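>>> return atomic coordinates for the entry below.
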Amino acid sequence: MSEDTQTTGDIEVVRNDETGRYEVVVDGTVAGFTEFEQDDAGRLVFPHTVVDPAFSGRGLATTLVGAAMEDVAARGETIVPVCSFVVKYLQGHDVPGLKIHWRERDVEVAEQAPGREQTPADEGVGRE
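This next block holds a predicted model:
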């Protein structure tokens, strides 16, 4: 299992290749995740992000996606943002070295999604 960790205080972001996701861990509990899967071209497709409502008010989705994008950039991998939260994050944040393959449909869907994190907990982001 490949697992890398980025820690900020009591919050960790862990890449778990076995489950195909980055997980945000708060005090030892998985509070949310953003999934990824490799496409035929070897790019990482990010289809879905979820944060447990029990961890509201911390901006964990932003922390999670930010750390995940930085890690992917450091690895030299290319992403395909499909999750509307990931798309919106990337539209508002520069991630040096990150290679992005934009799909127009996903950008259009993200433009229709709520513009701000939910108060700011972002719980349930990406649920369809």
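
>>> going by C-alpha atoms from here, please, whenever you check contacts or count neighbours.
Will do.

>>> relative to residue 28, how far out is residue 39?
Separation of residue 39 from residue 28 (CA to CA, to the nearest Å): 31 Å.

>>> typo on my end, residue 20
19 Å.

>>> who has more neighbours, the two?
residue 20 (16 against 10; other CA atoms under 10 Å).

>>> I'd assumed residue 44 was in contact with that one.
No. In this structure, residue 20 is not within contact of residue 44 by CA atoms under 8 Å, at 9.7 Å.

>>> common neighbours of these two, please.
36, 37 (CA atoms under 8 Å, 6 or more residues apart in numbering).

>>> tell me the contacts of residue 100?
Per CA under 8 Å, 6+ apart, neighbours of residue 100: 78, 79, 80, 81.

>>> here's the other one to compare against:
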Amino acid sequence: MSTEVRINTALERFELYVDGADAGYVEYQDTQSERAFVHTEIYPRYEGQGYGRLLVEAALHSTAADKLGALPMCPMVHHFIETRPEYLIMVPHWARDSLNLPQ
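Below is the predicted model:
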């Protein structure tokens, strides 16, 4: 299966496509220096196959390329960052306590 993640700036979300079919998205809201990830949705047909991980990883890589910090408000993005310490650096120190993430 081929996968592609596209950014849809009009809807403020990253969209996941699997073999050309819409498989889910992660919504965000940008500030001057951070990107807050507020909701992730993987459609039922695609759940449990690792597509959520691919989507979140691509969204975080794009966020890093845009030189923005990450605010993982959505549980899926929060869990992704919490279980992969290499991404914790993207979360500003001031936000880690309120998000229950390590300093």
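
>>> ok, back up a step: just the closest of the contacts of residue 100 of the first structure to residue 33 of the first structure, please.
Comparing the contacts of residue 100 of the first structure against residue 33 of the first structure with CA to CA places residue 81 closest, at 14.6 Å.

>>> what is the equivalent residue in the second structure for that closest one?
Per TM-score structural alignment, the equivalent position to residue 81 of the first structure in the second structure is residue 72.

>>> if I read this right, its match contacts residue 34, doesn't it?
No. Using CA under 8 Å, residue 72 of the second structure is not in contact with residue 34; the gap is 10.2 Å.

>>> of those two, who's got more company?
residue 72 (25 against 20).

>>> now do the SS call for the nearest residue to that one once chain neighbours are set aside.
In this structure, residue 72 of the second structure finds its nearest non-sequential neighbour in residue 78, 4.7 Å apart by CA to CA, 6 or more residues apart in numbering. Following DSSP: H, G, I helix; E, B strand; the rest coil, residue 78 of the second structure is assigned to helix.

>>> tell me, how many residues neighbour residue 78 of the second structure?
20.

>>> likewise for residue 45 of the first structure?
18.

>>> how much space separates residue 12 of the first structure from residue 54 of the first structure?
For residue 12 of the first structure, the distance to residue 54 of the first structure - CA to CA - is 17 Å.
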